[in-house]
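Enquirer: sequence unavailable; structure follows:
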């Protein structure tokens, strides 16, 4: 007897019990299961760098920003986390000398976060390792990743993510 896919099992049982929205319930379950599996792999890989996912994503955001610098408020909006979370993560990264805070050159109310040379080295090395592991999606081809990104982009659009 072949083991049934967990999401298909959920969909079938949900339908059998005449619950509403079986396809959407299955989509939610599939997305959540995928997320859990992916973050477990990311956490495993980032452990060697002593980085949380939020710290890595914050540093990755700085990596792709002009001059490896971004205002703290923009980091909060970009990462979809509370400003307090950004402050705490910046504190941790600053203690490790991976990130520094700087005043904004023209707006004294704005504080910038910037990667240090060591931060640049660490995030680049971590990104290379995560990239080699398909960012927590082992076995997913480039083509599958592109299709997944497209479908999730459509879903995010329906949810108001711009």
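Expert: Happy to help now that I have it. Remember, it's a predicted structure, so these values are computed and weren't measured experimentally. Residues are numbered from 1 along each chain as shown.
Enquirer: CA only for contacts and neighbour counts going forward, please
Expert: OK.
Enquirer: what strand or helix carries the most centrally placed residue in the chain?
Expert: Centroid check for the chain by Cα atoms, centre = their mean gives residue 57 as the closest residue, at 6.0 Å. For residue 57, the host element (DSSP states H and E) is helix 53-63.
Enquirer: for residue 112, same thing?
Expert: strand 111-115.
Enquirer: ok, now how distant is the nearest residue to residue 112 once chain neighbours are set aside from residue 52?
Expert: Sequence neighbours aside, residue 71 is the residue nearest to residue 112 in space, at 4.2 Å (criterion: Cα to Cα, 6 or more residues apart in numbering). When distance is defined by Cα to Cα, to the nearest Å, residue 71 is 20 Å away from residue 52.
Enquirer: list the residues that contact the residue nearest to the centre of the chain.
Expert: residue 79 (Cα atoms under 8 Å, 6 or more residues apart in numbering).
Enquirer: for the lengthiest helix in the chain, list every residue counted as buried.
Expert: Determined from DSSP state H, the single longest helix within the chain is helix 22-47. For helix 22-47, the neighbour count (16 or more other Cα atoms under 10 Å) marks 22, 25-26, 29-30, 38, 41-42, 45-46 as buried.
Enquirer: show me what that helix is packed against.
Expert: helix 6-16, helix 53-63, helix 117-132 (3 or more Cα pairs under 8 Å, 6 or more residues apart in numbering; DSSP states H and E).
Enquirer: next up, a second structure to put side by side with the first:
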């Protein structure tokens, strides 16, 4: 059951920010707070679609990295680097995917300290089914117009680039 608020709490907070003498920060507060709320909404939608497939978004991301890799394998450290998460988070996701039979660990042939993660046939099937459902239920219907989607991508790319998320000069 969804409860619809009678007013936009972020717009109300923005107004109150300005009334408190913080007008110069009110728009930024509203933007950041809106972004955080939009993140909650998007994650809830994605997780609801992934739940029947037995994976969380973090585990789905690992599966998709492996799915898109040439050999279906990647070193564990590279997975963390590409997903921009702490190694502990990758280990946790891989542990759970391994228990579910969706990936397997392989000893690195040239470096005893490194571990290679390989997607299994079952993992590939889950990745394909989950992606199909996400494409149909979430990604093709994000809740905003097509032109707004393009604007949002541009805006968030700018934010991420300015935060040092990637080398903006190399991305061009």
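Expert: Okay, I see it. A quick note: this is a predicted structure, and the numbers were derived from the prediction, not measured.
Enquirer: fetch the TM-score of the aligned pair.
Expert: Once superposed, chain against chain, the TM-score is 0.89 (TM-score structural alignment, normalised by the length of structure 1); 160 aligned residues with a Cα RMSD of 1.9 Å.
Enquirer: the longest helix of structure 1 vs structure 2, average distance?
Expert: Compared with structure 2 after fitting, helix 22-47 of structure 1 has a mean deviation of 0.8 Å; criterion: mean Cα distance after the TM-score superposition for structure 1.
Enquirer: where does that helix end up in structure 2?
Expert: Per TM-score structural alignment, the counterpart of helix 22-47 of structure 1 in structure 2 is residues 26-51.
Enquirer: what lines up with residue 162 of structure 2 in structure 1?
Expert: Checking TM-score structural alignment: residue 162 of structure 2 goes with residue 158.
Enquirer: that match - how many residues pack around it?
Expert: 10 (other Cα atoms under 10 Å).
Enquirer: same question, the one 3 residues further on
Expert: Residue 161 of structure 1 is flanked by 9 other residues according to other Cα under 10 Å.
Enquirer: could you say which helix or strand holds it?
Expert: Taking DSSP H and E as the definition, one finds residue 161 of structure 1 inside no helix or strand.
Enquirer: and if you look at residue 153 of structure 2?
Expert: helix 146-162.
Enquirer: average distance between that helix and structure 1?
Expert: Relative to structure 1, helix 146-162 of structure 2 is 1.5 Å off (mean Cα distance after the TM-score superposition for structure 1).
Enquirer: right, and the helix or strand after that helix?
Expert: Counting by DSSP H and E, the next helix or strand C-terminal to helix 146-162 of structure 2 is helix 168-171.
Enquirer: hang on, the earlier thing: what angle separates the helix holding residue 57 of structure 1 from helix 117-132?
Expert: Angle of helix 53-63 of structure 1 versus helix 117-132, following axes from the mean of the first three to the mean of the last three Cα atoms, to 10 degrees, is 110 degrees.
Enquirer: mind listing what's buried in the next helix or strand after helix 53-63 of structure 1?
Expert: Sequence-wise, the next helix or strand downstream of helix 53-63 of structure 1 (DSSP H and E) is strand 69-71. Within strand 69-71 of structure 1, the residues that qualify as buried are 69-71, counting by 16+ other Cα under 10 Å.
Enquirer: then stretch 127-147 of structure 2?
Expert: Neighbour-count burial for stretch 127-147 of structure 2 flags 127, 130-131, 133-134, 138 (criterion: 16+ other Cα under 10 Å).
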